[in-house]
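**Student:** A structural model of the following input is requested.
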Amino acid sequence: MYIKRNKAGNIEQLSRVATDECRERIDVDAPELDVFLGREDNESGARLAQSDLGLVRVIEDLVDVLIERNLISFTDLPEPAREKLMTRQTLRQRRNSVSLLSEEDEEESI
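**Tutor:** All right, here's what the predicted structure looks like:
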């Protein structure tokens, strides 16, 4: 890969082959090339989204523990939070029941 830099030294143009404007060779794994192509932000965003998914489950479990120990009441939560928690709980129960049904079906067919 070949690049052209602006006056500040940042990459402003990229080419697969050397051209009159893109003369400086750069390694395809160079971090500044990732920044120029936006790959750094995409990877960071994907890691952040994955982390958020794990955190959602932690928060759900935390709310369940607080309710079980009577430290909070389900009705203490704002309505949108209650709706989201109930929706996720219902979806998880459906998913688990589908898994159980398919396992039972397999056992019966043996």
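**Student:** only C-alpha atoms for contact and neighbour calcs from this point on.
**Tutor:** OK.
**Student:** how far away is the most centrally placed residue in the chain from Val58?
**Tutor:** Centroid check for the chain by Cα atoms, centre = their mean gives Ala49 as the closest residue, at 2.3 Å. According to Cα to Cα, to the nearest Å, Ala49 and Val58 sit 14 Å apart.
**Student:** Here is the second sequence; please produce its structure so I can put it next to the first one:
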Amino acid sequence: MVYGNDEAGDLPRLGEKVSDGCSAGSGEDAPPALEDSLLRLQQSDLEMIRVLEDLIHLLIHKGVVRITDLPGAAQVKLSERGRVREALGGLTGLINDEEQGVI
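**Tutor:** Here you go, the predicted model:
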């Protein structure tokens, strides 16, 4: 898998062309077991985004880092996600009961 930021500083989405002669596959032509693994990994990525976002906010709250220590694009994205999550009531209860105490 190829990772790298595009001109805007964003990671390319799965299936986007990332360089000449190379693209990240969508998994549509993959065997079912591989496709299932790719889907699980993609879902795990979405869940990890929330974990990392909460970790960044915790580090900022504890004074370990300042939001201004982060690149401008990261500051904007964190602020926007914070506003959206707040509008949705903070999205409490994101961790399933069976996940309690895992970390």
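**Student:** TM-score for this pair?
**Tutor:** Superposed pair, TM-score by TM-score structural alignment, normalised by the length of the second structure: 0.53. Supporting alignment: 62 aligned residues with a Cα RMSD of 1.9 Å.
**Student:** before we move on, the earlier item: so which strand or helix has the aligned residue in the second structure for the residue nearest to the centre of the first structure?
**Tutor:** Counting by TM-score structural alignment, Ala49 of the first structure lines up with Gln42 in the second structure. Element membership for Gln42 of the second structure, per DSSP states H and E: helix 32-61.
**Student:** and that helix, how far from the first structure on average?
**Tutor:** Mean deviation of helix 32-61 of the second structure relative to the first structure after superposition (mean Cα distance after the TM-score superposition for the first structure): 1.0 Å.
**Student:** other SSEs contacting the helix or strand following that helix?
**Tutor:** Using DSSP H and E, the helix or strand that follows helix 32-61 of the second structure in sequence is helix 72-87. Contact here means 3 or more Cα pairs under 8 Å, 6 or more residues apart in numbering; DSSP states H and E; on that basis helix 72-87 of the second structure packs against no helix or strand.
**Student:** how far off helix 32-61 does helix 72-87 of the second structure point, in degrees?
**Tutor:** Taking axes from the mean of the first three to the mean of the last three Cα atoms, to 10 degrees, one finds that helix 72-87 of the second structure is oriented at 90 degrees with respect to helix 32-61.
**Student:** Please tell me which residues of the first structure helix 72-87 of the second structure aligns onto.
**Tutor:** Going by TM-score structural alignment: helix 72-87 of the second structure matches residues 79-94.
**Student:** Pull the residues that contact that stretch.
**Tutor:** Identification of contacts with stretch 79-94 of the first structure by Cα atoms under 8 Å, 6 or more residues apart in numbering yields Glu60, Phe74, Thr75.
**Student:** Dump those residues into CSV; add distance to Glu43 of the first structure and neighbour count as well.
**Tutor:** As requested, the contacts of stretch 79-94 of the first structure are arranged in CSV below (distance: Cα to Cα, whole Å; neighbours: other Cα atoms under 10 Å):
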residue, distance to Glu43 of the first structure, neighbour count
Glu60, 26, 13
Phe74, 37, 17
Thr75, 39, 10
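**Student:** closest to Leu100 of the first structure among those?
**Tutor:** Glu60 (22.5 Å; Cα to Cα).
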